[in-house]
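K.L.:
Whatever this is, show me its structure:
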Amino acid sequence: MNASTMPYVLILFYSRHGSIAEMAKHIARGVNKVSGIEAKIRQVANVSSNTETSEPAIPEQGAPYCTLDELSDCAGLALGSPSYFGSMAAPLKHFIDQTSTLWMTGQLIDKPACGFTSASTMHGGQEQCLYSMMTPLIHHGMIWLGLPYKNKELISTTGGGTPYGASHLASSTQENSLTKEEQALCEAQGERIARMALKLV
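P.N.:
Reported below is the predicted structural model:
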């Protein structure tokens, strides 16, 4: 990492209907509560089964696409995806599958990581989706941070929220407004990873 630049937590996500993008904003708010580190929000491009099509280099809306250099240089990583059958979405998996050069050179070893997810049903695989994001990051040597129960919203929530990472329960695929508990847990997760990243830089 360049010593002349402020360390940052990379908040990297794929969002199809907007819930994950909304969660990313609240995680960034949590990161920005900690002095000496900043949040950098990035998304991944969609993938297509038609190999003749490709996404534009600059997205039409939302955060810029992430580069491998931005991932390599981060002080911490918050990874977000909707739960698709209990697993991360294909676009995020596709991006992670391109990180073998970072794995071979150990660029992410001992950096903290966390995950966040959303599903449209209570048992839509939120926790399993977080595990699917955790697995490749552990192979990279990263340190996974969940949410401790000192965050009382984990007990009071009737929506999303898990000790494995922040989550959102959407009543439908078009609903992306977070409950107060979900917002608080996202911000707590952002603040926790920021503080840990500064300890490990």
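
K.L.:
going forward, measure contacts between C-alpha atoms and count neighbours the same way
P.N.:
Will do.

K.L.:
what about Phe116, which SS state?
P.N.:
strand (DSSP: H, G, I helix; E, B strand; the rest coil).

K.L.:
ok, how many other residues are close to it?
P.N.:
31 (other CA atoms under 10 Å).

K.L.:
list the contacts for it?
P.N.:
20, 23, 78-81, 130, 165-167, 186 (CA atoms under 8 Å, 6 or more residues apart in numbering).

K.L.:
Am I right that Asn176 falls within a helix?
P.N.:
No. According to three-state DSSP, Asn176 belongs to no helix; its state is coil.

K.L.:
how far away is the closest residue to it other than its chain neighbours from Val201?
P.N.:
Nearest residue to Asn176, sequence neighbours excluded (CA to CA, 6 or more residues apart in numbering): Ser19, at 4.3 Å. Ser19 sits 30 Å away from Val201, taking CA to CA, to the nearest Å as the criterion.

K.L.:
Here is the second sequence; please produce its structure so I can put it next to the first one:
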Amino acid sequence: MSKVLVLYYSTYGHIETMANSIAEGARSTGAIVDIKRVPETVPPDVAKKANFKLDQAAPIVALEDLPNYDAIIVGAPTRYGRMPSQMAAFLDQTGGLWASGALNGKIGGAFTSTATQHGGQETTLFSFVTNLLHFGMIIVGLPYSHRGQMTLDAIVGGSPYGATTIAGDQGQRQPSEIDLEGARYQGKVIAETANKLFG
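P.N.:
Take a look at the predicted model:
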């Protein structure tokens, strides 16, 4: 079976929750799945004062980990319609992997959250996808076969470009069951694709 990395940054825990659901979906295919996170770059006292969720179980990723996986699914909240600096700082260190082609042909995907319904979910996903394409990765999103993203009966995340959730302007909204279903679905589709190519 394929090896899948769910790589994330989460300020308040919303993306951590989504990452666990992505991993759950990927594991349902028999894939070997690891969840790791990028380092926090905000000074500890500032992060603590701002109530960042600092007690996350996932270990910190190392650059040399990335080539060991057949698929990498990257997630982080939006910052002004793009990925946050914590994730960008990590990806900005991958020049050696890019130069060597270490990630060429691997499967990639992305997921995110925003405070509001129109807070830049799709542009943030594209900011991830741009990086993954530069690595030579094959992108898999959240297909419309996940029908939950099309409902008009509730506020939901979801985009053909990747699973999403809406956190609220104070972080008060946790991912809904439909959002988590979308995350599981995307994880499953990416792992199934990786299993076909690498399993």
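
K.L.:
before we move on, back to that, okay, Ser19 and Val201 of the first structure: which has more neighbours?
P.N.:
Per other CA under 10 Å, whichever of Ser19 of the first structure and Val201 has more neighbours is Ser19, with 25 against 13.

K.L.:
Looking for the alignment partner of that one in the second structure.
P.N.:
Structural alignment (TM-score structural alignment) places Ser19 of the first structure against His14 in the second structure.

K.L.:
now the helices for the first structure?
P.N.:
19-31, 68-73, 90-96, 100-105, 126-139, 153-156, 180-200 (DSSP state H).

K.L.:
From the ones you listed, pick the one with the highest average neighbour count.
P.N.:
helix 19-31 (a mean of 24; mean count of other CA atoms under 10 Å).

K.L.:
The residue sitting furthest away from the middle of the second structure: helix or strand, and which one exactly?
P.N.:
Most distant residue from the mean C-alpha position of the second structure: Asp45, 26.2 Å away (CA atoms, centre = their mean). Element membership of Asp45 of the second structure, judged by DSSP states H and E, is helix 44-49.

K.L.:
Translate Leu91 of the second structure into the numbering of the first structure.
P.N.:
Looks like Leu91 of the second structure aligns to Ile96 there (TM-score structural alignment).

K.L.:
Tell me the spacing between its match and Tyr131 of the first structure.
P.N.:
Ile96 of the first structure is 14 Å from Tyr131 of the first structure, where distance means CA to CA.

K.L.:
Could you pull up the residues touching the most centrally placed residue in the second structure?
P.N.:
Nearest to the mean C-alpha position of the second structure, by CA atoms, centre = their mean, lies Gly75 at 2.1 Å. Gly75 of the second structure sits next to 6-9, 15, 19, 110-112 when contact means CA under 8 Å, 6+ apart.
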